[in-house]
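Visitor: Predicted structure and sequence below. I'll ask about it afterward.
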Amino acid sequence: MKIAVVQTASTQDKAANRDLVTRLVADAVRSGPELVVLPEAIMADFATEGGSVGELAEPLDGEFVGTLRKLAAEHGVAIVAGMFERSCDEVRPYNTLLTVGSDGDLLGAYRKIHLYDAFGYRESDQLTSGDVAPVVVEVAGLKLGLMTCYDLRFPELSRALVDAGAEAFVVPAAWVRGPLKEYHWTTLLTARAIENTCYVAAAAQNGKKYCGLSQIIDPQGIAVAAVGEADGFAVAELSTERLAETRRRNPSLLNRRFTVAPR
């Protein structure tokens, strides 16, 4: 499967963000991907410290999801993108990843489990965490495990996704800049690929707040396509043959001792 990871920065202007998504998806599909991955919070950016994104949140049948479904059907491409989804708490919505199939149908929604209460920030003041359960969707015959940004720091989630059948991790993010943060981002992406012998496709926001560095990493930990700090996209082929060969040569999932490895 060919996949494109898109890098850009959203604002709190939802209409402008929908226009941006429409243009970026149209640009990316010219390279022929079967899946386009957009960053976390591409529907609307996070509020400033002490603010709220409650009024920006939408339901899964709202305007943003409608735009994604229309784009997917129009271009014949699956799309993963991040949004704020209404929850039972009007002030604290979910941080949700949507997966829309190439026919425009909604394939799945993952509500971020690990909220970013770290490095002096408290995402839990703005958002409600999702249920502690892995979400895996299938696109073009490949099983994708969904993770969002800070989830990357918790290897137990990636293990749960692999045990649920994931062959690749899709990681939309708005990874905040800061001392050594870019190093953490690239190191953790690589580690999740190597330790789980799977692909990792990371689409990040950039700009003044976020580090960018979107990339696609193969099961051996090699970045096969990447974007620097500017807007753009990277495209790579995810090969089930390479995945199987890597897992044959390095059967670390089967050799685990603390859990029963899938066989």
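Guide: Alright, I've got the coordinates.
Visitor: rest of the way, CA atoms for contacts and neighbours
Guide: Noted.
Visitor: how about the helices in this structure?
Guide: For the chain, the helices defined by DSSP state H occupy 14-28, 63-75, 155-163, 181-196, 240-249.
Visitor: What about Gln205, how many residues nearby?
Guide: Burial of Gln205 is recorded as 30 neighbouring residues (other Cα atoms under 10 Å).
Visitor: Buried residues, stretch 187-203. List them.
Guide: 188-203 (16 or more other Cα atoms under 10 Å).
Visitor: Can you add distance to Thr48 and give the helices of the chain back as a markdown table?
Guide: Shown next, in a markdown table, are these (distance: least, Cα to Cα, whole Å):
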| stretch | distance to Thr48 |
| --- | --- |
| helix 14-28 | 16 |
| helix 63-75 | 22 |
| helix 155-163 | 28 |
| helix 181-196 | 19 |
| helix 240-249 | 41 |
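Visitor: Please identify which of those is closest to Phe233.
Guide: helix 14-28 (6.8 Å; Cα to Cα).
Visitor: Run through who's touching that closest one.
Guide: 4, 6, 10-11, 36, 42-44, 56, 64, 67, 71, 75, 233 (Cα atoms under 8 Å, 6 or more residues apart in numbering).
Visitor: take the one below as the second:
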Amino acid sequence: MRTTSNPQLRIGLAQVNSGTDPAANLRIIKRHVSDAAARGVDVVVFPEAMMCRFGVPLGEIAEPISGDWARAVDEIASEAGVTVVAGMFTPGDGPRVRNTLLITGPETRTHYDKIHLYDAFGYSESDTVSAGDHLVTAKVKGVTIGFATCYDIRFPAMFQELAAAGADLVAVSASWGAGEGKVDQWTLLARARALDSTTFVAACGQADPAVSGEITTGTAPLGVGHSMVCDPSGAVIGQLGSGPDLLVADIDTAAVRRVRDSLPVLRNRRRIDASMIGSAVPS
């Protein structure tokens, strides 16, 4: 039962693989939203790049946030009565696109443009993607949710700022790159961001395409699975394996209040800048 002081939310993480056909990807979204709604989910989080997977030219795929693809997701969310979070691509600067999260449902319609671009591990997202420049939160069923995309999870200050802005939960959509140690990094980072922001973190990634028998090449990040929900103490309350699946978890914001009472890192933190760095003076 939800209360005003400690609202609750049921969240679903749809760990799937998108393809290169935006229309086919809409059918994937519709099917998993229907499944999640049947399980009483309020918010369904899909991975980054749900409109079209990475590794193909994105300029010809991108559409405005008011375009046909986004409106189709609006309709899916409206019909199911849930909020949907899904990665898409919108026009950016010049020939580049923006890596955008569409957030749409009965209570909200907004979007977040990925701030931290994945120029790492041999991949250069900034060659084709323009960076966003502002944080986004939205309220669903009385719970304030912050939003982040993939590489953002490596930047703790972003999660602390979202928490300071009122977020009790941060939803992270990702298409995590494969490689040695990368799954361990993904799970460690999700737990760390929950702990150092004292929020729930719901991190939903693309499934590992190899599980479905797909042979992939190149450095484009296509997913490793292992979507998870962490509580504000960094404990894992639900986690998937590598393949396609749906994770459902209940978010009770009373846990946020309890953890922040005992571990007030947001209240105790100090702004650190270069002016505070200096050599020790001998006594």
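Guide: Cool, the structure landed. Here the structure is a predicted model, which means the values were calculated and not measured.
Visitor: so what number do they get for TM-score?
Guide: Here the TM-score for the pair of chains, by TM-score structural alignment, normalised by the length of structure 1, is 0.92; 252 aligned residues with a Cα RMSD of 1.3 Å.
Visitor: Which members of the contacts of helix 14-28 of structure 1 are positioned in strands?
Guide: 4, 6, 36, 233 (DSSP state E).
Visitor: Aligned against structure 2, show me the partner of the last one.
Guide: In the superposition onto structure 2, Phe233 of structure 1 corresponds to Leu246 when matched by TM-score structural alignment.
Visitor: Leaving out chain neighbours, which residue sits closest to that match?
Guide: Spatial nearest neighbour of Leu246 of structure 2, excluding adjacent residues (Cα to Cα, 6 or more residues apart in numbering): Ala14 at 4.7 Å.
Visitor: Determine the number of other residues adjacent to the alignment partner in structure 1 of that neighbour.
Guide: Aligned counterpart of Ala14 of structure 2 in structure 1: Val6 (TM-score structural alignment). Neighbour count of Val6 of structure 1, defined by other Cα under 10 Å: 30.
Visitor: was I right about Val6 of structure 1 contacting Gly212?
Guide: No. Under the criterion of Cα atoms under 8 Å, Val6 of structure 1 makes no contact with Gly212, lying 9.9 Å away.
Visitor: Spell out which residues are contacts of both of the two.
Guide: With Cα under 8 Å, 6+ apart as the test, Val6 of structure 1 and Gly212 both reach 203-204.
Visitor: And Tyr210 of structure 1, what's its match in structure 2?
Guide: Aligned counterpart of Tyr210 of structure 1 in structure 2: Gly223 (TM-score structural alignment).
Visitor: Tell me who's in contact with the residue lying closest to Gly108 of structure 1 once chain neighbours are set aside.
Guide: In space, Gly108 of structure 1 comes closest to Thr99 once its chain neighbours are excluded; the distance is 5.3 Å by Cα to Cα, 6+ apart. Thr99 of structure 1 makes contact with 78-81, 106-109, 137 under the criterion Cα under 8 Å, 6+ apart.
Visitor: now structure 2: which of these match?
Guide: With both residues aligned by TM-score structural alignment, their matches' Cα atoms under 8 Å, the contacts of the contacts of Thr99 of structure 1 that structure 2 also has are 78-81, 106, 108-109.
Visitor: Do you have the strands of the stretch 151-283 of structure 2 handy? List them.
Guide: Here the stretch 151-283 of structure 2 has its strands, by DSSP state E, counting those that start in this stretch, at 169-174, 200-205, 228-230, 236-239, 245-252.
Visitor: Identify whichever of those lies nearest to Thr90 of structure 2.
Guide: Of all those, it is strand 169-174 that lies closest to Thr90 of structure 2, at 16.1 Å by Cα to Cα.
Visitor: if we can go back for a sec, among the ones in strands among the contacts of helix 14-28 of structure 1, which one has the most neighbours?
Guide: Most crowded among those, counting by other Cα under 10 Å, is Val6 at 30 neighbours.
Visitor: Roughly how far does it sit from Leu161 of structure 1?
Guide: Val6 of structure 1 sits 23 Å away from Leu161 of structure 1, going by Cα to Cα, to the nearest Å.
Visitor: Using JSON lines, lay out the kept ones among the contacts of Thr99 of structure 1 together with distance to Met147 of structure 1.
Guide: Output for these, formatted as JSON lines (distance: Cα to Cα, whole Å):
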{"residue": "Ala78", "distance to Met147 of structure 1": "17"}
{"residue": "Ile79", "distance to Met147 of structure 1": "15"}
{"residue": "Val80", "distance to Met147 of structure 1": "11"}
{"residue": "Ala81", "distance to Met147 of structure 1": "11"}
{"residue": "Leu106", "distance to Met147 of structure 1": "17"}
{"residue": "Gly108", "distance to Met147 of structure 1": "13"}
{"residue": "Ala109", "distance to Met147 of structure 1": "11"}
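Visitor: Which single one of the residues you listed is nearest to Glu241 of structure 1?
Guide: Closest to Glu241 of structure 1, out of all of those and judged by Cα to Cα, is Ala78, at 21.7 Å.
Visitor: Identify the residue nearest the residue opposite that closest one in structure 2 once aligned in space, chain neighbours excluded?
Guide: Using TM-score structural alignment, the equivalent of Ala78 of structure 1 in structure 2 is Thr83. The shortest distance from Thr83 of structure 2 to any non-neighbouring residue, by Cα to Cα, 6+ apart, is to Gly105 (3.9 Å).
Visitor: The one you found corresponds to which position in structure 1?
Guide: In structure 1, the residue matched to Gly105 of structure 2 (TM-score structural alignment) is Gly101.
Visitor: close enough to count as contact, that match and Ala72?
Guide: Yes. Between Gly101 of structure 1 and Ala72 there is a contact under Cα under 8 Å: 6.7 Å.
Visitor: shared neighbours, those two?
Guide: Listed as contacting both Gly101 of structure 1 and Ala72 by Cα under 8 Å, 6+ apart are 78-79.
Visitor: just to revisit the earlier point, from the contacts of helix 14-28 of structure 1, list just the buried residues.
Guide: Buried among the contacts of helix 14-28 of structure 1 (16+ other Cα under 10 Å): 4, 6, 10, 36, 42-44, 56, 64, 71, 75, 233.
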